[in-house]
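Trainee: Structure, please.
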Amino acid sequence: MTSISTFQKSFIYVQSAQGLENVLRLTQAICQVVGSLQDSPASAKPWGTAVQKIGLSRRFFRFFGYVPALNRAVSVLTDRDESLSGVGFVLPLAEASRSGFMGLYLLLESLTILDAMDVYVSTSAKKLLTESFKFWFYGLVSSFICIIWQLAFYPSAVPKKAVVNEAVQEAMNEKLSDDGSKPEQPQKLTSRPIQSREMLMSDLVAVSCDILIPGSRLGWIPVNDFTVGSFSIVSSLVYGKRRWISVQRSAAANAVAHL
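Mentor: Reported below is the predicted structural model:
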């Protein structure tokens, strides 16, 4: 397969929804940091406006995010999620809480979108948004519990995963057969395995950074805009690395499928 340049990979990344959202997230955090460093309200106003407008644009990317989140919570509570079988009750309960709280956060936030756009100004929008931040905070706390519990009690609960993407593997297996049918024993692409612990540690860093956003908005964590923006940059880079890999794998799978 022909290798592509970093510029082409970057273009592929920003063309994807998750890549573009992460770029906007990083830009918003940078604007927040720069705005907090201004020496006058007048000079800080443009940066504050940028933070607000970028934040509004990002909300459309997660507008229906409450659907899979709440569905995940129901699946865990009804024992339909096999990935959490045989790990006791604390981890499934924490995971259900995380998904449920995040789903409620996204649901309440979506109800205020018209007010945020100044299309339909509602007196209850501010209260709904405040309640949504509470659920966001609870969801991040639940995520923190999930991560710590897995690191402490289930360090090997999730086996090592191969770096190769399933879509790429399937597409390559289809190409291996000359007559158009899949081989009886498809070849397996192998690469260096990644420890699940690494993923958990990166999640721990991101959650620890992100909890400052709702915490500061609610007044529960006394930090300034510079601190919130700085930690948001860190979490954006953590998420960005993971999303970059995901987008490039999907692009590689599509390229293989069209060979």
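Trainee: contacts, neighbours, all on C-alpha from now
Mentor: Fine.
Trainee: D203 - nearest residue in space that isn't next to it in sequence?
Mentor: Take D203 and drop its neighbours on the chain: the residue closest to it by C-alpha to C-alpha, 6 or more residues apart in numbering is I147, 7.5 Å away.
Trainee: could you say what helices and strands the one helix or strand that neighbour maps to packs with?
Mentor: Under the criterion of DSSP states H and E, I147 resides in helix 125-153. The contact analysis (3 or more C-alpha pairs under 8 Å, 6 or more residues apart in numbering; DSSP states H and E) places helix 125-153 against helix 90-110, helix 196-210, helix 212-218.
Trainee: how about this one, so we can line them up?
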Amino acid sequence: MAQQFSRFVKSGAGLEKTLRLIQCVSQVVAALTVGSALAVQLTTVKLQLALSRRYFRFFGFIDSFQHMIALLGKDGFTSVAGLLELAQSTCFGLYFVLEDLTLLHAMGVYAVPWHDRVMDQANTFWFYALAFSVAGALWALLFGPAEKPVKKNGQKKNQKAVSEKINPTKATPSSVRVKQIVVELCDMLIPLELLGWMPTGDVVVGSTMVLSTLLTAQDIWAQV
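Mentor: Now for the predicted structure:
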């Protein structure tokens, strides 16, 4: 367990999830102890960790735009799933770029008067990206291709059943998509709160962040 935890926090993704978990727990406790010295300290912890996590995704726009270009050259416009994935990648890329433009301001290095406007646009694209991702996962669940039966030893078996027999711990595509939907619905509350579109408060947002962080950390934990 200790060795696996060490491998987990040494990986970039695992360390980012660890910092995110501390951040959202600090946010919840600070909201529950508002007015106290502890709340002030934990709010500082939350803000500093939120800033440090931005470094992990600074170049996130590269993967997003590369994926967008790949979709444009493949099937981005030929299917509903392709269109949703294309929209998701585009919005994530724009979110990363706009957020990066305000990093020096957030670090206190170079203040700019347009910080709030740009961050509002960034969070808007973040919300749209998550919404398109949820829509894509729902579309795949409802209208995705059915698993084809395979013939083995003269008998037909469902591909899913064969896969689970070989590797019982391997998640099915449906369960992965359901997990994705839950995670991204939780994360959608963050930009909704930041934009003031659906204020829910720090306790609710922080609690849903804990859930989404633990769910995504499970996959990283299993891989290290």
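Trainee: Which positions in the helix holding I147 of the first structure come out as buried?
Mentor: 125, 128-148, 150-151 (16 or more other C-alpha atoms under 10 Å).
Trainee: If we ignore the residues flanking it in sequence, what's nearest L212 of the first structure?
Mentor: V228 (6.0 Å).
Trainee: what's around the one you found, how many residues?
Mentor: V228 of the first structure has 21 neighbours, counted by other C-alpha atoms under 10 Å.
Trainee: Just give me the match in the second structure for it.
Mentor: Counting by TM-score structural alignment, V228 of the first structure lines up with V205 in the second structure.
Trainee: same check, this time on A253 of the first structure
Mentor: In the second structure, A253 of the first structure lands on no residue (TM-score structural alignment).
Trainee: correct me, but A253 of the first structure touches N173?
Mentor: No: distance between A253 of the first structure and N173: 11.6 Å, which falls outside the contact criterion (C-alpha atoms under 8 Å).
Trainee: Please name the nearest non-neighbouring residue to L77 of the first structure.
Mentor: Using C-alpha to C-alpha, 6+ apart, the nearest residue to L77 of the first structure is A96, at 6.4 Å.
Trainee: Now which residue in the second structure aligns to that neighbour?
Mentor: Per TM-score structural alignment, A96 of the first structure is aligned with L86.
Trainee: Now do the same contact list for its match.
Mentor: M68, L71, L72, G76 (C-alpha atoms under 8 Å, 6 or more residues apart in numbering).
Trainee: okay, the angle between the lengthiest helix in the first structure and helix 196-210?
Mentor: Ranked by number of residues, the top helix in the first structure under DSSP state H is helix 225-257. Between helix 225-257 of the first structure and helix 196-210, the angle comes out at 140 degrees (axes from the mean of the first three to the mean of the last three C-alpha atoms, to 10 degrees).
Trainee: For A81 of the second structure, see how far away the equivalent of F153 of the first structure over in the second structure is.
Mentor: Using TM-score structural alignment as the criterion, F153 of the first structure maps onto F143 of the second structure. Look at F143 of the second structure and A81 of the second structure: by C-alpha to C-alpha, to the nearest Å, they are 9 Å apart.
Trainee: quick one: which helix or strand includes M68 of the second structure?
Mentor: Assessed by DSSP H and E, M68 of the second structure sits inside helix 60-72.
Trainee: average distance between that helix and the first structure?
Mentor: Here the mean offset of helix 60-72 of the second structure against the first structure after fitting is 1.1 Å, by mean C-alpha distance after the TM-score superposition for the first structure.
Trainee: Just the residues contacting that helix, thanks.
Mentor: With C-alpha under 8 Å, 6+ apart, helix 60-72 of the second structure has contacts from G82, L86, S89, T90, F92, G93, L94, Y95, F96, V97.
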